[in-house]
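Q: predicted model follows, preceded by the sequence.
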Amino acid sequence: MPPAPAIAVADLVVDRGKKPVLKSVSTEIAPGTVTGLLGPSGSGKTTFIRAVVGTQKVKGGTVTVLGEPAGAKPLRGRVAYVTQDASIYRDLSVKANVAYFAALYGRDRHEAMRAIERVGMGDHADKLAGNLSGGQKTRTSLACALVIEPEVLVLDEPTVGLDPVIREELWDQFRALAAGGATLLVSSHVMDEADRCDRLLLLREGQFIADDTPAALRESTGTANLEAAFLHLIRELEGAR
C-alpha cells in the first residue's frame, strides 16, 4: 500500500476579485519527493504555493498537508516556506538571522550554525544580511527554513536570477533533502530545472495541463525535451478550444 500523500489538493478554486486564478486544480504529492511547479509568470504558481502553506484565501476545494488542513497549528515547525524575496532581516548577520528563526522553534545556536553550513554560508556567517549578494540572501533564507528540519519544504522560485553555479548547488541541496525524507514543492519558470524533479505540475492560466514524471511527459508528447513537451501541450490545449 503506497504511503499517504504529503500534500493533497482537491478541486482547489481561488479567485482574485472576480477573476479566477486557480480553476479547480487537484493533485497529490508523495512524501520524500521533489515536485516542480512550472509555468509562466501569472499562471498561478505563487497562489497555489500560498494555498499549500495556508496563507491564501480559497473559494473552494481542500488542501491537506501531512494529514492536516493547510496552515493548521499542528503544522508549525513541520512545514517551511521560502518566499521569492529573501525573508531575512537586513540589519542582522547571517548567524543572527538563522539563530532567531531557530529560537522561534526551540532550536539552539548549534543547530543554527549547522543549517548555515548546510547551505554553504559558513564563511559568511558574521556578514550583515544587507551586504550579501542575491544568491547569498537566498541561501540564508533557505538556512532559516532548514533549521526547523521541516518535513515539507515549499520554495517559490528560489533560483530566479541566480548564477548557474549557485543554482546547481541549491538543487544538490534540494535532492539531498528529499533523499533524507523531506517533501519539496519548488516553483520555477526555468524549464531546464524540470528534469531535476521527480514529478512535474505544469500550470497554465490557472489549470494543470500536466501532472506526471519528466520521462512520462516526454514520452506522451513524443518530444526530446521538456520545453518542447510543454509547448506541445499548450498547442494541444489551444487547438481543443
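A: Arrived safely.
Q: from now on I want contacts and neighbour counts done on CA atoms only, so please keep to that.
A: Fine.
Q: from the contact counts, what lies against the biggest helix by length in the chain?
A: In the chain, assigned by DSSP state H, the helix with the most residues is helix 164-179. With contacts taken as 3 or more Cα pairs under 8 Å, 6 or more residues apart in numbering; DSSP states H and E, helix 164-179 sits against strand 34-38, strand 183-188.
Q: next up, a structure to set beside the first:
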Amino acid sequence: MAVSVEISHVQKQFRKHIVLQDISLTVEKGKIFGMIGPSGCGKTTLIKVMVGMLKADQGQVTVLGEPVPQFDLIEKIGYMAQSDALYTDLTGNENLQFFAKLYHLSKKQRAEKIAYAAEVVQLKDDLKRKVQDYSGGMKRRLSLAIALIQNPEILILDEPTVGIDPALKKMIWMELERLRDKEQKTIFITTHVMDEAEKCDELALMREGKILTQGTPKKLKTAFDADNFDDVFLKAGGYQA
C-alpha cells in the first residue's frame, strides 16, 4: 500500500485551547479521503498542519514521504483554502498567470493548464473580469482552478464546493474522480455535505478536535446501523439519530 499522507499523534493548541487531540490517520495514494465534521471541530487546522502553514505541537506529519514542513513539497501539493486568497484587483486570468509562474511552468504549459483549470470550474468566459466583480461562488471556483493548475500529486481541498451550484458541483466531482482513477492523484477533502462524503473512498469523522471514527462509507453505515451519513454522524457523536 502506497501512502501519500501519514499523520501520527498530532496535537495542536492555541493558548490553552486544544484544537487537535492525538490525531492519527493514513491516506493511501490514489484515493479520495474525506474529513467531515461541524464547523470549529479542527478540520481546517489539521489541513494547515498538513500543508506546513502551522506546526504541530506534538506528533509527526509526512506528505509524499517528506516530513512537513518541507519547501520541496510546495510544487507537489495543490491547496485550496477555506477562505479565498485571491488578488481582487487583478482579473481571473492574471491570478491564474501569477500562480502558474510560481510553479515555473513554460508559457505553453501555462496556457494549457489555465485553459484546463478554467474549463473544469466553468470560468473561461469570465477570466478577463476583475476578481473584485466575481460572486462568492466564482471566487471559490477560481481558488479551485489555482489548486489544479500545477498538476499536483496531491490535492488538499478545504470545503471546495461551498457556494457552488449543484450542476457545477457534480462536474467538479467528476473531475476529482477522473484525477483519482486515471492519474492516481490523492485527494484530501473536507466537507459538510453528506452526499459528498459518500463519494469518498474513506472517511474520518471529526468532532471537538478528535477523530471519532474512520472507514469506508459502507463500513461506517454498517457499523452504526445507519441508512445515511446524517445518522452515522449523529450516532458517532453520541446523539440520537
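A: Looks like it came in fine. Values in this document were obtained by computation on a predicted structure and should not be read as measured data.
Q: in the longest helix of structure 1, which residues are buried?
A: Ile166, Arg167, Leu170, Trp171, Gln173, Phe174, Arg175, Leu177, Ala178 (16 or more other Cα atoms under 10 Å).
Q: can you redo those residues as a markdown table with distance to Glu117 of structure 1?
A: Converted to a markdown table, these look like this (distance: Cα to Cα, whole Å):
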| residue | distance to Glu117 of structure 1 |
| --- | --- |
| Ile166 | 15 |
| Arg167 | 17 |
| Leu170 | 13 |
| Trp171 | 16 |
| Gln173 | 12 |
| Phe174 | 15 |
| Arg175 | 17 |
| Leu177 | 14 |
| Ala178 | 18 |
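Q: what's the closest of those residues to Cys197 of structure 1?
A: Using Cα to Cα, Arg175 is the member of the buried residues of helix 164-179 of structure 1 that sits closest to Cys197 of structure 1, with 8.5 Å.
Q: just to revisit the earlier point, of all the helices and strands packed on helix 164-179 of structure 1, which lies closest to Leu75 of structure 1?
A: Across those, closest to Leu75 of structure 1 is strand 183-188 (Cα to Cα), at 13.7 Å.
Q: which other helices and strands does the closest one contact?
A: When contacts are defined as 3+ Cα pairs under 8 Å, 6+ apart, strand 183-188 of structure 1 packs onto strand 34-38, strand 152-156, helix 164-179.
Q: corresponding residue for Leu203 of structure 2 in structure 1?
A: In structure 1, Leu203 of structure 2 lines up with Leu200, judged by TM-score structural alignment.
Q: assign its match to helix, strand or coil.
A: strand (DSSP: H, G, I helix; E, B strand; the rest coil).
Q: who's in contact with it?
A: Thr35, Gly36, Leu37, Leu38, Ala194, Ala210, Asp211, Asp212, Thr213, Pro214 (Cα atoms under 8 Å, 6 or more residues apart in numbering).
Q: now the helices and strands packed on strand 183-188 of structure 1 in a markdown table, with distance to Ala72 of structure 1?
A: Output for these, formatted as a markdown table (distance: least, Cα to Cα, whole Å):
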| stretch | distance to Ala72 of structure 1 |
| --- | --- |
| strand 34-38 | 22 |
| strand 152-156 | 14 |
| helix 164-179 | 23 |
